[in-house]
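A.B. asks: Have a look at this prediction, sequence included:
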Amino acid sequence: MPDPGPHEVRIEVKAIGINRADSMWRNDRYVESPIFPAGLGYDCAGLVDAVGKDVTDFAVGDTVSTIPAFSLNKYFTYGEIILAPDHAVVKHPKSLSFAEAASVWMMFITAYGALVFDADVKAGEFVIIPAASSCVGLAAIQIANHAGATPIALTRTSDKRKRLHEAGAAHVVATQEQDMVAEVMRITNGHGARVAFDPVGGADFPKLIAALTNQGIAYIYGALRMTRRSRCWR
């Protein structure tokens, strides 16, 4: 049983989140390489079991979840009892189940960091969201709408068109059935979108660049189609 050190919280885990970062970590394709022996996992929710020195915001019995804001070589969440740095632990409302609390941080922080914190999207601007039916894609749709921007969701076929509209996408483009660049230009009256938020990369990435306005911004956050030679793109 690990004892929490200064600014550490010990958590009895009730649910874990599984995300793309975990898969990339397992395959040594993440932003840092594992130093063995290594743990696994960014996301969890549970009950505070113990607190270390200088921890002031949490007490034994608190219901908490972790934010993916630490090195996986120092902390991990796949376990019955885990340690986490107190800066990456938050209390969550009773309206959330443990499973829900373990699933939201990676998706929403990833989208928020790019669209709001960095790009500062605003009303009247367009955001292209490839793989829009993914968890981060759905979060990006919500965040773009919340900021007043217009989300353009990309999906391969029309099968998910209705669901993406229901999720808040103002426009949906089926990339295997439609000319994506032409559709984005039509939607934006020929100006292009200011932001593309892409987890894929690969051969279609130049099309996203072509669909952007002058001084547009393209983010790659998942590298789903990238190889080891493309690691610098992350």
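C.D. replies: Nice, thanks for sending it over.

A.B. asks: CA only for contacts and neighbour counts going forward, please
C.D. replies: OK.

A.B. asks: how about the helices of the chain, start to end?
C.D. replies: With helices called from DSSP state H, the chain shows them at 20-26, 98-112, 135-146, 161-166, 180-187, 205-210.

A.B. asks: and of those helices, who's closest to residue 60?
C.D. replies: Among the helices of the chain, the nearest to residue 60 by CA to CA is helix 98-112 (16.7 Å).

A.B. asks: Can you name the residues that contact residue 214?
C.D. replies: Residues in contact with residue 214 (CA atoms under 8 Å, 6 or more residues apart in numbering) are 192, 194.

A.B. asks: how about 10 Å then?
C.D. replies: Neighbouring residues of residue 214 by CA atoms under 10 Å, 6 or more residues apart in numbering: 191, 192, 193, 194.

A.B. asks: Got another one to weigh against that:
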Amino acid sequence: MNTNTVIKFHEVGEPEVLQYEQEAIKRPKNGEIRIKVEAIGVGFGECLYRRGWYIQETVLGGSLGNNAVGIVDAIGPDVTNVNVGQKISLIPSFQMNEFTVYSEYAIVPAFSAAPYFDSLSIEENASIWMQVSTAYGALIHYGNIDHSDTVLIHPSSGGVGIAAIQTAKKVGARVIATTRNPDKVNSLLDYGADHVIVTSTESISDGVNRITKDIGVSLVFNAMTGNVLNELVEVTKPGGRVIQYGGIGGEDTPLPFASVIGKGITIQGYTLYELTYEPSNLEKVISFVKEGVESGIYTANVGRVFDFSDMVNVHKYLEAGDMAGSVVVRVG
């Protein structure tokens, strides 16, 4: 096979701007590897990038993704950490405007190679690295939470939210999860949440105050935009922290200045990349994830599996905002 099917886009906009194209299979350069992609983990950030709203500059004529599972079928010069024929996962540690992962064959930096877990399925491997790494960076690397903390995860039913529940429980913290769908309560409890607030029937502030007896939480892990910070700061303890990692909703998010100052709250913007761009951090993330998988802390959280030919509908599903677990695309 001499051609490679890739998904690119030449204008920002709705999911329909994604196009399937054929190009010659390329050789990896110095420090790069080529993988035959078996599955791609996709996330909402890719929708933002496609619309030109992401933290990374959108490059037209480019592709998407940085989270996949595949078999190494070629290595460039000076690559020593993987071998041809080895099955690997990718840990998101490069910008989407640098490499093409929505493809049958992907060339990526060799340092992005992460272990493939034989105890997990291909889809589960594709769902774990981005999600757990994101949660680890916020809750452990920056948040430094432990058994004395109560953490609010908003929302909780997507792949990163579930990984955040499991990460917080790994270090013994108490977890308050949120969902707008009452049908998801039992699954969130099964993943380890101690309490679940159904935001379609109870406000976050009422729920947190009820659960904590008006004490509040020490850390909020939030992906929503809009006026949500008012309520999240209200339920955060004095001296606590709100970590904003996502942009679901795509709205302006006003800062409740008086409450933040009055309570000494830290509002921290966060992305996975500030963690994974640093090689010494990558070693810590990989060690943490391996320990969690091998001990059974991180269990399967794959929600929907799509075919590679259906990527437009994958993006529509992500933008509908009613995920239950991670979204994975099978290739080939």
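C.D. replies: Cool, the structure landed. A quick note: this is a predicted structure, and the numbers were derived from the prediction, not measured.

A.B. asks: what's the TM-score for these two chains?
C.D. replies: After superposition, the two chains reach a TM-score (TM-score structural alignment, normalised by the length of the first structure) of 0.93; 233 aligned residues with a CA RMSD of 1.9 Å.

A.B. asks: Keep only those of the contacts of residue 214 of the first structure that are in strands.
C.D. replies: Using DSSP state E, 193, 194 are the members of those that sit in strands.

A.B. asks: Now the two most distant members of the contacts of residue 214 of the first structure.
C.D. replies: Of all pairs drawn from these, the greatest distance, 8.8 Å, lies between 191 and 194 (CA to CA).

A.B. asks: Which of those two has more residues huddled nearby?
C.D. replies: Under the criterion of other CA atoms under 10 Å, the comparison of residue 191 of the first structure against residue 194 puts residue 194 first, with 20 against 15.

A.B. asks: In the second structure, what sits opposite that one in the alignment?
C.D. replies: Under the alignment (TM-score structural alignment), residue 194 of the first structure pairs with residue 218 in the second structure.

A.B. asks: if we can go back for a sec, what touches both of residue 191 and residue 194 of the first structure?
C.D. replies: Common neighbours of residue 191 of the first structure and residue 194, counting by CA under 10 Å, 6+ apart, are 126, 211, 212, 213, 214.

A.B. asks: ranges for the strands of the first structure?
C.D. replies: Secondary structure of the first structure (DSSP E): strands located at 8-17, 43-51, 63-66, 81-85, 89-91, 126-129, 150-155, 171-174, 193-198, 212-220.

A.B. asks: Relative to the second structure, which residues correspond to the fifth one?
C.D. replies: Strand 89-91 of the first structure corresponds to residues 113-115 of the second structure when matched by TM-score structural alignment.

A.B. asks: Contact partners for the nearest residue to the match of residue 194 of the first structure once chain neighbours are set aside?
C.D. replies: Once flanking residues are discounted, residue 218 of the second structure sits nearest to residue 240: 4.8 Å by CA to CA, 6 or more residues apart in numbering. By CA under 10 Å, 6+ apart, residue 240 of the second structure lies in contact with 143, 216-220, 233, 260, 263-267.

A.B. asks: For residue 124 of the second structure, give its distance to residue 183 of the second structure.
C.D. replies: Residue 124 of the second structure is 23 Å from residue 183 of the second structure, where distance means CA to CA, to the nearest Å.

A.B. asks: Looking at those two, which has the bigger crowd around it?
C.D. replies: residue 124 (23 against 10).

A.B. asks: show me the contacts for whatever residue of the first structure lines up with that one.
C.D. replies: In the first structure, the residue paired with residue 124 of the second structure is residue 100, using TM-score structural alignment. By CA under 10 Å, 6+ apart, the contact list for residue 100 of the first structure reads 15, 16, 17, 44, 45, 65, 92.

A.B. asks: what about the fifth one, how many neighbours?
C.D. replies: Taking other CA under 10 Å as the criterion, the count of residues near residue 45 of the first structure is 29.

A.B. asks: Now do the contacts for it.
C.D. replies: Contacts of residue 45 of the first structure by CA under 10 Å, 6+ apart are 11-17, 63-67, 77, 89-92, 97-103.

A.B. asks: Quick check: chain neighbours aside, which residue is closest to it?
C.D. replies: Distances taken as CA to CA, 6+ apart put residue 65 closest to residue 45 of the first structure, at 4.0 Å, once the chain neighbours are dropped.

A.B. asks: Over to the fourth one?
C.D. replies: Taking CA to CA, 6+ apart as the measure, residue 44 of the first structure lies nearest to residue 16, with 4.1 Å between them; neighbours along the chain are not counted.

A.B. asks: Kindly confirm whether my reading is correct that residue 202 of the first structure touches residue 225.
C.D. replies: Yes. With contacts counted by CA atoms under 10 Å, residue 202 of the first structure reaches residue 225, the gap being 5.1 Å.

A.B. asks: What distance do you get for residue 41 of the first structure to residue 183 of the first structure?
C.D. replies: Separation of residue 41 of the first structure from residue 183 of the first structure (CA to CA) stands at 39 Å.

A.B. asks: Residue 117 of the first structure now?
C.D. replies: As judged by CA to CA, residue 117 of the first structure and residue 183 of the first structure stand 28 Å apart.

A.B. asks: Between these two, which is the more surrounded one?
C.D. replies: residue 183 (20 against 11).

A.B. asks: Do I have it right that that one meets residue 173?
C.D. replies: Yes. Applying CA under 10 Å, one finds residue 183 of the first structure in contact with residue 173, separated by 7.1 Å.

A.B. asks: which one of the contacts of residue 100 of the first structure is nearest residue 73 of the first structure?
C.D. replies: The closest of the contacts of residue 100 of the first structure, once distances to residue 73 of the first structure are taken by CA to CA, is residue 44, at 16.5 Å.

A.B. asks: Can you give me the neighbour number for the aligned residue in the second structure for that closest one?
C.D. replies: In the second structure, the residue equivalent to residue 44 of the first structure is residue 68, according to TM-score structural alignment. A total of 34 residues lie near residue 68 of the second structure under the criterion other CA under 10 Å.

A.B. asks: tell me, how many neighbours does residue 263 of the second structure end up with?
C.D. replies: Neighbours around residue 263 of the second structure, by other CA under 10 Å: 15.

A.B. asks: Tell me the residue in the first structure aligned with it.
C.D. replies: For residue 263 of the second structure, no residue is aligned by TM-score structural alignment.

A.B. asks: roughly how far is stretch 161-171 of the second structure from the heart of the chain?
C.D. replies: From the chain centre to the centre of stretch 161-171 of the second structure is a distance of 13 Å (CA atoms, centre = their mean, to the nearest Å).
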